[in-house]
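1. Here is a sequence with its predicted model. Questions after.
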Amino acid sequence: MRAALAGTTGNAMLMGIAEVSTPLGWVLLPGLLGVSARPRVAALVSAWAGVLVALSVVVPVIPGHRSDPQALLASAAGLAAVPVLAWARRRTRTAAVARAAAPPDVAVFTVPAGPGSAALAICGTAGEIGAAVPVRGGGLRVLLGTVTGAALDTPAGRRAIEQAFHRAAAGPHRTVPHLVDVLEKAVRDLAPAGHLRATIVDVDRAGSVRAVRCGSPDLVVAAEGRAAPAGVPEGPAIGSTGPGGRAAPGRVTGRRIAVVGTGFTDAHGQRRLRVLDQVAVGDDPARTAELLTRGPGGGRRTGPALVVDPSPRA
């Protein structure tokens, strides 16, 4: 928000010094900053740009706009459209994420994943982190894991991690290592002694899947009716080491791909792969994700869980 307001102010000063009086010069940069931000931030940027436009008329030091009613009306209309466009952009992205029917103790969200689909199940277990971000063009980026540390394992701490991922993952050209860097900084800023065991999954518009493991269990793929490890290299947990010790992203192929957190392996122990055989059964990723959160012996659910079908159903 501060960067957007500073950019709007700098643009107004530059336009005033250059005595630019056309509405486009005053509205273009605030419009771009506002549309790319959240609707609330867009509204604030638009309002502040309107104040600066008014000052350019009232204060002789900043000549800026002529007191031409048509120029002022064009600027006002352009700035009023900024928060509306930001809201429409956010609504379009949110509409891609739908909540699927599930028992009351688990929330399952479905989302397009390239030409296929994915489902993310969240059940509010201790330290649970889960965020799915649709990417313009049909891609998908997902963060799934658990946090450790008193400062991180709070509603505010988990929300801050998820929001940092949302902001970083929304860009169309972000790479998986860049997302790890962003999360590394967020974890260290929030809790230098805490860490995040996570898997980041990136599905491009063609359905190609890449993933990086940071202290989390291996992904599994459906193979001949059973679950098999995907063989993605493992790196240290985020926040526990420097950039040099990180694992490189690995490519994952399979009809169906599943990701679970450390809580799943702790709960199921040696039976982990047997439970994960459910990944190869059924056609509905949402149902499979919900099944993977079930605790052993009907106990408390353990999440999160992600199921990805990179290709459309036959």
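-> Looks like it came in fine. Numbers count the residues shown, from 1 in each chain.
2. From now on I want contacts and neighbour counts done on CA atoms only, so please keep to that.
-> OK.
3. Which residue ranges of the stretch 201-314 of the chain form strands?
-> Under the criterion DSSP state E, counting those that start in this stretch, the stretch 201-314 of the chain carries strands at the ranges 209-214, 220-223, 226-229, 234-235, 250-252, 257-260, 305-309.
4. quick one: the last one to strand 209-214, angle?
-> Strand 305-309 and strand 209-214 meet at an angle of 160 degrees, taking axes from the mean of the first three to the mean of the last three C-alpha atoms, to 10 degrees as the criterion.
5. other SSEs contacting strand 305-309?
-> Using 3 or more C-alpha pairs under 8 Å, 6 or more residues apart in numbering; DSSP states H and E, the elements in contact with strand 305-309 are strand 116-122, strand 257-260, helix 285-292.
6. Serialize the ones you listed to TSV and add fields for mean neighbour count and distance to residue 247.
-> Formatted as TSV, the helices and strands packed on strand 305-309 follow (neighbours: other C-alpha atoms under 10 Å; distance: least, C-alpha to C-alpha, whole Å):
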stretch	mean neighbour count	distance to residue 247
strand 116-122	26	24
strand 257-260	28	17
helix 285-292	24	26
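7. contacting residues for the spatially most central residue of the chain?
-> By C-alpha atoms, centre = their mean, the chain has its centre lying nearest to residue 166, at 2.7 Å. Contact analysis of residue 166 by C-alpha atoms under 8 Å, 6 or more residues apart in numbering lists 131-133.
8. mind listing what's buried in the stretch of helix or strand it belongs to?
-> Using DSSP states H and E, the element containing residue 166 is helix 155-169. Buried residues in helix 155-169, defined by neighbour count with 16 or more other C-alpha atoms under 10 Å: 157-162, 164-166, 168-169.
9. Following that helix in sequence, what is the next regular element?
-> Scanning forward in sequence from helix 155-169 by DSSP H and E, the next helix or strand is helix 176-190.
10. what's the angle from that following helix to helix 155-169?
-> If you take the same axes, to 10 degrees, helix 176-190 sits at 150 degrees to helix 155-169.
11. Would you mark the buried spots in helix 176-190?
-> By neighbour count with 16+ other C-alpha under 10 Å, helix 176-190 contains the buried residues 176-177, 179-180, 182-187.
12. I'd like those written out as JSON lines, with distance to residue 221 added.
-> Shown next, in JSON lines, are these (distance: C-alpha to C-alpha, whole Å):
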{"residue": "176", "distance to residue 221": "20"}
{"residue": "177", "distance to residue 221": "23"}
{"residue": "179", "distance to residue 221": "23"}
{"residue": "180", "distance to residue 221": "23"}
{"residue": "182", "distance to residue 221": "28"}
{"residue": "183", "distance to residue 221": "26"}
{"residue": "184", "distance to residue 221": "28"}
{"residue": "185", "distance to residue 221": "31"}
{"residue": "186", "distance to residue 221": "30"}
{"residue": "187", "distance to residue 221": "30"}
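13. In addition, the following structure is provided for comparison:
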Amino acid sequence: MRAALAGTTGNAVLMGVAEVGTPIGWVLLPGLLGVSARPRVAALVSAWAGVLVVASVLVPVIPGHRTDPQALLASAVSLSAVPLLAWARRRTRTASVTRATGPPDVAVFTVPAGPGSAALAVCGSPGEIGAAVPLRGGGLLALVGTVTGAALDTPAGRRAVEQTFRRHARPAASPPHLAGVLDQAVRDLAPAGHLLATIVRVDRSGAVEAVRCGSPDLITVGGDRADLAGVPAGPALGSTTVPAGDAPPSPVTGRRVAVVGATFADAHGERWARVLDQVAADDDPARAARGLTRGPRGGRRIGPALVVDPGPPSRA
């Protein structure tokens, strides 16, 4: 937000000093900054740009924007449209994330993942971290993890971690890069806290790659049986003096890929991997993800759980 407001101010000063009178000179940069931001930030940028346009007309020492009514109307219309365009852009991005039906104690969200689809189940279990961000072109970036530490395992701490991931989940971002960003975020939020996480990327072709940092191995399904993917384990984020983000991502193959958090493995004990055979039993990734949140012996649900079918439904 600060960068957008500073850019808008700098643009107005430059246009005024250069005595630029055309509306596009005053509106283009604020419009680009606003459309690329969240709707609330876009509205603030547009309002501030409007204030600067009015100042350029009312204050004689700022030559800038001409007083032609048509020029002022064009600027007003353009700046008013910026928040609407930002909202439409955000709505288009989030419309691909839908909530599947299910019991009230678990929320399952489905999202495109390459030619296929994915489902993320969250249920508010202690330390739960889960986020899935659709990418332009049909890709997906997802985070599944568990936070530890009193300062980090709070609603505000967990929300800050998830928001950091969503903010940096861009088409060019790789899982190691996101691991490094989250590692620094954990250190800043709670030096004594840790994040045990798996970061998964699905590209538009359906290729899956992942890094895991202190979390259980991924599960792959080939045929009717689930097996461990063999993704190398790295340290939990925020747990070492060496910043994360250097390990290359590991490719993961299979008609289905599943990810669970450390609390799942802890709850089911040494035999946790056997429980995951249920991942292969249901063709619907949403039902499979929901099933993975069931606690042992009918106990409280344990989340999060991510199930990815990277290929089209006909291949499942």
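-> That came in fine, so what should we check first? Keep in mind it's a predicted model, so treat the numbers as computed, not measured.
14. Got a TM-score for the pair?
-> The TM-score (TM-score structural alignment, normalised by the length of structure 1) is 0.97; 313 aligned residues with a C-alpha RMSD of 1.1 Å.
15. one step back: among the contacts of residue 166 of structure 1, which one lies nearest to residue 109 of structure 1?
-> Using C-alpha to C-alpha, residue 132 is the member of the contacts of residue 166 of structure 1 that lies nearest residue 109 of structure 1, at 8.8 Å.
16. ok, that closest one touching residue 140?
-> Yes - between residue 132 of structure 1 and residue 140 there is a contact under C-alpha atoms under 8 Å: 7.1 Å.
17. any common contacting residues for those two?
-> Overlap of the contact sets of residue 132 of structure 1 and residue 140 (by C-alpha under 8 Å, 6+ apart) is empty.
18. With adjacent residues omitted, what lies nearest to residue 311 of structure 1?
-> Nearest residue to residue 311 of structure 1, sequence neighbours excluded (C-alpha to C-alpha, 6 or more residues apart in numbering): residue 116, at 4.3 Å.
19. isn't that neighbour right next to residue 313, touching?
-> Yes - in this structure, residue 116 of structure 1 is within contact of residue 313 by C-alpha under 8 Å, at 7.4 Å.
20. mind listing what the residue of structure 2 most remote from its centre touches?
-> Largest separation from the mean C-alpha position in structure 2: residue 60, at 46.4 Å (C-alpha atoms, centre = their mean). Counting by C-alpha under 8 Å, 6+ apart, residue 60 of structure 2 touches no other residue.
21. From residue 24 of structure 2, how far out is it?
-> Using C-alpha to C-alpha, to the nearest Å, we find residue 60 of structure 2 at a distance of 21 Å from residue 24 of structure 2.
22. Just say helix, strand or coil for the nearest residue to residue 145 of structure 2 once chain neighbours are set aside.
-> Leaving aside its chain neighbours, residue 145 of structure 2 sits nearest to residue 197 (4.0 Å; criterion: C-alpha to C-alpha, 6+ apart). Here residue 197 of structure 2 takes the strand state, with states given by DSSP: H, G, I helix; E, B strand; the rest coil.
23. Quick check: the gap between residue 197 of structure 2 and residue 30 of structure 2.
-> Separation of residue 197 of structure 2 from residue 30 of structure 2 (C-alpha to C-alpha) stands at 37 Å.
24. Repeat that for residue 203 of structure 2.
-> Residue 203 of structure 2 is 32 Å from residue 30 of structure 2, by C-alpha to C-alpha.
25. Neighbour count for the two, which is higher?
-> A count of neighbours by other C-alpha atoms under 10 Å puts residue 30 above the other of residue 203 of structure 2 and residue 30, at 27 against 20.
26. Using the three-state scheme, assign the residue nearest to that one when sequence neighbours are not counted.
-> The shortest distance from residue 30 of structure 2 to any non-neighbouring residue, by C-alpha to C-alpha, 6+ apart, is to residue 8 (5.4 Å). The three-state assignment at residue 8 of structure 2 reads helix, by three-state DSSP.
27. Check which residues of stretch 303-314 of structure 1 are buried.
-> 303-311.
28. before we move on, what about stretch 128-140 of structure 2?
-> Buried positions in stretch 128-140 of structure 2, judged by neighbour count with 16+ other C-alpha under 10 Å: 128-135, 138-140.
29. what does that stretch rub up against?
-> So stretch 128-140 of structure 2 is in contact with 93-94, 96-97, 111-115, 120, 122, 141-147, 158, 161-162, 165-166, 169-171, 200-204, 206, 261, 303-304, going by C-alpha under 8 Å, 6+ apart.
30. Need the distance between the two termini of that stretch.
-> End-to-end span of stretch 128-140 of structure 2 (C-alpha to C-alpha): 20 Å.
31. mind listing what's buried in stretch 104-120 of structure 2?
-> 106-120.
32. so how far does stretch 260-271 of structure 2 reach from one end to the other?
-> End-to-end span of stretch 260-271 of structure 2 (C-alpha to C-alpha): 14 Å.
33. meant to ask about stretch 122-142 of structure 2
-> By C-alpha to C-alpha, one end of stretch 122-142 of structure 2 lies 13 Å from the other end.
34. Distance from it to the middle of the chain?
-> Remark: stretch 122-142 of structure 2 is offset 6 Å from the chain centroid, using C-alpha atoms, centre = their mean, to the nearest Å.
35. now that stretch: which residue numbers in structure 1?
-> The counterpart of stretch 122-142 of structure 2 in structure 1, counting by TM-score structural alignment, spans residues 122-142.
36. quick one: residue 11 of structure 1 and residue 312 of structure 1, what's the gap?
-> The value you get for residue 11 of structure 1 to residue 312 of structure 1, if C-alpha to C-alpha is used, is 47 Å.
37. for structure 2, which helix is longest?
-> If you go by DSSP state H, structure 2 has its longest helix at helix 69-94.
38. What is the mean deviation of that one from its aligned residues in structure 1?
-> Superposed on structure 1, helix 69-94 of structure 2 shows a mean distance of 0.8 Å to its aligned residues (mean C-alpha distance after the TM-score superposition for structure 1).
39. Which residues does the next helix or strand after that helix contact?
-> Going down the chain from helix 69-94 of structure 2, the next helix or strand is strand 98-100, by DSSP H and E. For strand 98-100 of structure 2, the surrounding residues in contact (C-alpha under 8 Å, 6+ apart) are 107-111, 286.
40. Export those residues to JSON lines and append columns for distance to residue 192 of structure 2.
-> Below are those laid out as JSON lines (distance: C-alpha to C-alpha, whole Å):
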{"residue": "107", "distance to residue 192 of structure 2": "30"}
{"residue": "108", "distance to residue 192 of structure 2": "31"}
{"residue": "109", "distance to residue 192 of structure 2": "31"}
{"residue": "110", "distance to residue 192 of structure 2": "34"}
{"residue": "111", "distance to residue 192 of structure 2": "34"}
{"residue": "286", "distance to residue 192 of structure 2": "35"}
